[in-house]
Structure formats: structure tokens, C-alpha cells
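*Asks:* This is the structure alone, sequence omitted:
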């Protein structure tokens, strides 16, 4: 405003309060957290079969945000060396030495402890335990073990990203119902097409960092074949919710699934014919698909029972 230029942050420790706060916020990867939280509220609504209390919903979102932020910050500590080698990630705080590694580690641990304690007090112990499991799995299983060792890293490491569904459901019921497990499966199958499409675009980055993402170690034809297979698994899993839903969910999930499969097959066809693959189209549309299906599940859960009636689970 008024011609004032924003401060330019160069490599090195953040020097003023605004830069320091921004650097610590960036450690939590806010954009990724937004995607995770898209699935938390629908799961809570489905468990409650109506809109849950505002207090519990906000508490679960806050606790889930802090837990995800903890996992992401600790992931950045583990990945600082490879983040510095990749164009897509070289602006992250630790890659640019804006935050001392020790401080980032303490920040991530404290955030995780506070998140679990907050969920225990405001929701229940089971939700808190699931949050701890998600953090530990993401850091130790995915970041420290799988990511640099196998092309299947994101397949199994992506399980941590499925946990918000279970946390949301357990915050309401103290347990996990089968619809939550089904949507857990939707996200499990969604994660590889979403991530591998991005990795196709940044294949050289991952190769330079020594991360064996599937597009780095396998031919493109095999990558898109796997994307198609997982896309079919995702859509099939989404349809398993139809017996516990009204036409509202079906009216969105079915056409959205057909649309996404068409995108996946088009990507496959482009690679086979040697055309420009344009994998980022699938990457961006995968976010739209997950949002649509999540909202449909939430809306159906909020009004489907009252209007149409549902079988009990």
C-alpha cells in the first residue's frame, strides 16, 4: 500500500517478527492442512448424522490443524537437505536457513504435544491417540523410512493423510464406524494419483534430490497405468458409501467419479501417444474431486436422514 515494497527475504535467519512468524507458519505447510481438514468436518457430520456442535467442530479442527502442523514441521526437519535441492521446495524455511533446525524440531514436538492434549481435553482420548499415531507415522514411517527408499513411499506413507477422517469420526463417537473406514479408503486410493501427477511434473527435482518417486524410477507408461488403477480403486471405494447414503451423495459421487476416471484415462492416452501429458491438470482436478465428494458426503449426512431416512450402522 502507498508504494511501500514488501520486505525481500533472502537466505538466512528471519530478522524481524513478521518474518519469524511467517517462517514458523510456513513450517506447518498451511495449504496441505487445508486439504486435510476438508475431510474432517464431513466425517464428523456423518458420525453425528447432523451438523455437530460448533464448539466440538472448532475444537477438532484446531486440534487437527495443530497435529498436521506438527507432522509437517517435523517432516521439514527430516527433509531439509532434499528440500534445498528441489525447485518446488527450495523456498521452505529450513531450506533457506530462516529457522534454526533445533528450533524447528522443538516447535514441531511442542505443537504435537499440545495438539494431542487439546484433542484429549476438548474431544476424547481416542481422537488424541489417533492424532499422535498420525504424527508418528508421517515422521518416522514416511519421512524417515519410506520416502528415500522405495517408489511406493507415497502409497503407504499416504496413510497419515487419511487419518483426519478417523479423527473427525472418533471425536464424535469415541470409536470408528465403517463409513469412516470407507472414506479412509477413498483418500488412500486418491493419494497416489494426486501425488504421482505432481511428481511427473517435477520428476527432475525428485531425481536431483535422490527421492525414488515412481515417475523417477519407472517409465511414464507404468506411472500412468498405476494412476488409472488407483483412480478406479478410489471411485469404487467411494461408491461403497451409497448403501448408507441418499440420492444426494450419489448425484455427486457418481458423475464426479466418471469425470475423474476420464481425466486419468486421458492422461494415460496422452502418454501412450507421445502427446504432452499435462499431468498438473489431473493434480489440480484431484483436489476438486476430493472436495466435491467430501461436501456431498457432508450434505447428505446432514439432511439425508431427516428427509429420506437411512439404515442404521
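*Replies:* That came through fine. This one's a predicted model, so the numbers in the text were calculated from it and none came from an experiment.
*Asks:* Going by C-alpha atoms from here, please, whenever you check contacts or count neighbours.
*Replies:* Fine.
*Asks:* Helices of the stretch 51-200 of the chain, start to end?
*Replies:* Secondary structure of the stretch 51-200 of the chain, counting by DSSP state H, counting those that start in this stretch: helices at 54-78, 80-83, 101-122, 125-136, 153-157, 159-173, 178-201.
*Asks:* cool, and the stretch 201-313 of the chain?
*Replies:* Per DSSP H, counting those that start in this stretch, the stretch 201-313 of the chain carries helices over the ranges 203-209, 214-217, 220-239, 247-273, 279-307.
*Asks:* okay if I get those helices as CSV plus distance to residue 103 and mean neighbour count?
*Replies:* Below are those laid out as CSV (distance: least, C-alpha to C-alpha, whole Å; neighbours: other C-alpha atoms under 10 Å):
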stretch, distance to residue 103, mean neighbour count
helix 203-209, 24, 18
helix 214-217, 33, 21
helix 220-239, 38, 20
helix 247-273, 42, 18
helix 279-307, 32, 19
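*Asks:* wait, what's in contact with residue 146?
*Replies:* 152, 153, 157 (C-alpha atoms under 8 Å, 6 or more residues apart in numbering).
*Asks:* Take this one as well and set it beside the first:
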């Protein structure tokens, strides 16, 4: 009985440790990033699907995102303890030693570079390395605690999977990849600020000048509206390289996304109670729908609407 209880205790400790390390990588964030990689690869080589290349690129992207997110958790361990939204993260609860998390994050980052170099090309590997460095050193350590525009510029790291996916196929960076980068760049502020409106007291307690924590709701929702318009217009610009299916979905989804942003702004202007978390959740659906339409359109190699 004693041996059995010891084995059970060890099993639980091992399970908790594994869960802790997985949590450091922020799997939900990784899922969203990888969703944008496949459509970018399919658009780069319309009508052709290379499963092995897609798999290798996704593995490299997963390692890079996991490494960057883990290093972000290491750098933000102090403020994560002060915020209700993040107080259950492994380093906030001290369930994983900070030094071990640092080594884990660095190991994942190095592995992503060499994996992409080996399985795709040097450009993709360097883009992954630059993304990790930018996210950790520029966004997390420099911008996040110093400016209310932190997510505007820091969000550039979340745009890189499309660049990595495109470069893995072509070995270059061309204008459709830059447009896809811009879509995610403009989408990030309304997505993040809508969530931050819900948790603005958390950011104030942690001393992080996220826009909703330092500006009025009217100012924040006006900015959300501006960036939502930029997002939708950029998705429509990508129709220059796609077929009718993507263009149709982008138009309908964009109209719906804009309606939600206008509704949020109008409610704040009228002084009514608003639910910004609804826009945050639906923004995920919007991006997924647009990029899924792009993937299908590209895989079917539907005739492009315009010749450029």
C-alpha cells in the first residue's frame, strides 16, 4: 500500500509539472498563431499542398511561439502575481522554478531556429529568431510597462507566422505576405483592448499602462473602431491576390466585425453598459473565418479577381 501511494503521489507531481510547463507556452495563443500560418502557405503556392512542408513549418512555429511565450512569462512573473487574470500562471503560483522556465524558454527558442533552418530555409529560421527577440526584448521588456501603445507595436510579433509561412514556401517575402502581416497588425489592438477593458483594474494594479487603464472608455472604443476599419480594409486589399470565395467572406465578415465595433462605440457614447468582452471573443472568430476562407480559396486555386 505504501509503495502504491508513493507511485500515485509521484504520478500526480509529474502530471502537475507537465501541466505547468505546457501552461507556460500559452497553448491558446499558439493555436491562434498557427491558424494563420497554413493559409499563408497555401496562398504562397496556390493549388498545391505540401503536407510535409506545412507540418515542418507548424512544428517550427509552435516551438518559436512556445519559447517566446515562456520567456514572456519569465519576464512578467512579478506583474502576473498582481493580476487576477494571470495569477494562476505557473510562475505566479511558483509551481515552476523561474530559472527552469528560463532554460525551457531558451531551449524551445533555439530548437525552433534550428528546426526551421533544417526543414525549411534560413530566412524562415531568422524570421522566427527575430520574432522571439522582438516579443521578449522589445515588447515585454521595453514597451509593455512604458507606453499605452504597447500592443500596437508589440503586436507585430503576432503577425510574423504569416511571414514565416510564406517564406517557408517561397524563400522570399512578397506583397501578399506584407498585407497578411498588416491584417493581423491592425486586428491586434481592438482584439487586445476589448479584453483589457474588462480587466483594466488588473492592469492598473500591476502598473501596466494598457490603453483602457489610462484612457476613457470613449477614447478606447474610438481607437478600437479606427483599427477595426483598418483591419477590414486590409482584408479586402488581400482580395487582389485571391478568388471570389475569400473576397466574399472577407466582405461579409468585415461588415459584421465593423457592426460590432460601431455598436460598442455607440453604447459608450450613450453612456450605456457595454460588454467589450463580446467583441474580444468574436474578434477571434472573425480572424479564424477570414483565414479559413483564404485557405480554402487558395487550396482550390479559384481564379483570382484581379491581375496584378
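*Replies:* It's in. In this text the structure is predicted, and so the values were computed from the model without any measurement.
*Asks:* ok, back up a step: so can I have JSON lines of the contacts of residue 146 of the first structure showing neighbour count and distance to residue 132 of the first structure?
*Replies:* Conversion of the contacts of residue 146 of the first structure to JSON lines gives the following (neighbours: other C-alpha atoms under 10 Å; distance: C-alpha to C-alpha, whole Å):
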{"residue": "152", "neighbour count": "15", "distance to residue 132 of the first structure": "23"}
{"residue": "153", "neighbour count": "21", "distance to residue 132 of the first structure": "20"}
{"residue": "157", "neighbour count": "22", "distance to residue 132 of the first structure": "15"}
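*Asks:* before we move on, back to that, looking at the helices of the stretch 201-313 of the first structure, spot the one closest to residue 67 of the first structure.
*Replies:* Taking C-alpha to C-alpha, helix 279-307 is the member of those nearest to residue 67 of the first structure, at 20.7 Å.
*Asks:* Just the angle for that closest one relative to helix 178-201, thanks.
*Replies:* 170 degrees (axes from the mean of the first three to the mean of the last three C-alpha atoms, to 10 degrees).
*Asks:* Quick one: list the elements packing against helix 279-307 of the first structure.
*Replies:* Applying 3 or more C-alpha pairs under 8 Å, 6 or more residues apart in numbering; DSSP states H and E, we find helix 279-307 of the first structure packed against helix 40-48, helix 178-201, helix 247-273.
*Asks:* and the aligned partner of residue 43 of the second structure in the first structure, what does it touch?
*Replies:* With TM-score structural alignment as the criterion, residue 43 of the second structure lines up with residue 46 in the first structure. Listed by C-alpha under 8 Å, 6+ apart, the contact set of residue 46 of the first structure reads 169, 297, 298, 301, 302.
*Asks:* For stretch 182-190 of the second structure, give me every contacting residue.
*Replies:* 151-152, 155-156, 158-159, 223-225, 227-228, 230-232, 234-235, 280.
*Asks:* matching residues in the first structure for that stretch?
*Replies:* Stretch 182-190 of the second structure corresponds to residues 185-193 in the first structure, going by TM-score structural alignment.
*Asks:* cool, stretch 63-83 of the second structure as well?
*Replies:* Per TM-score structural alignment, the counterpart of stretch 63-83 of the second structure in the first structure is residues 66-86.
*Asks:* Show me how far that stretch is from its chain's centre.
*Replies:* Relative to its chain's centre, stretch 66-86 of the first structure lies at 14 Å (C-alpha atoms, centre = their mean, to the nearest Å).
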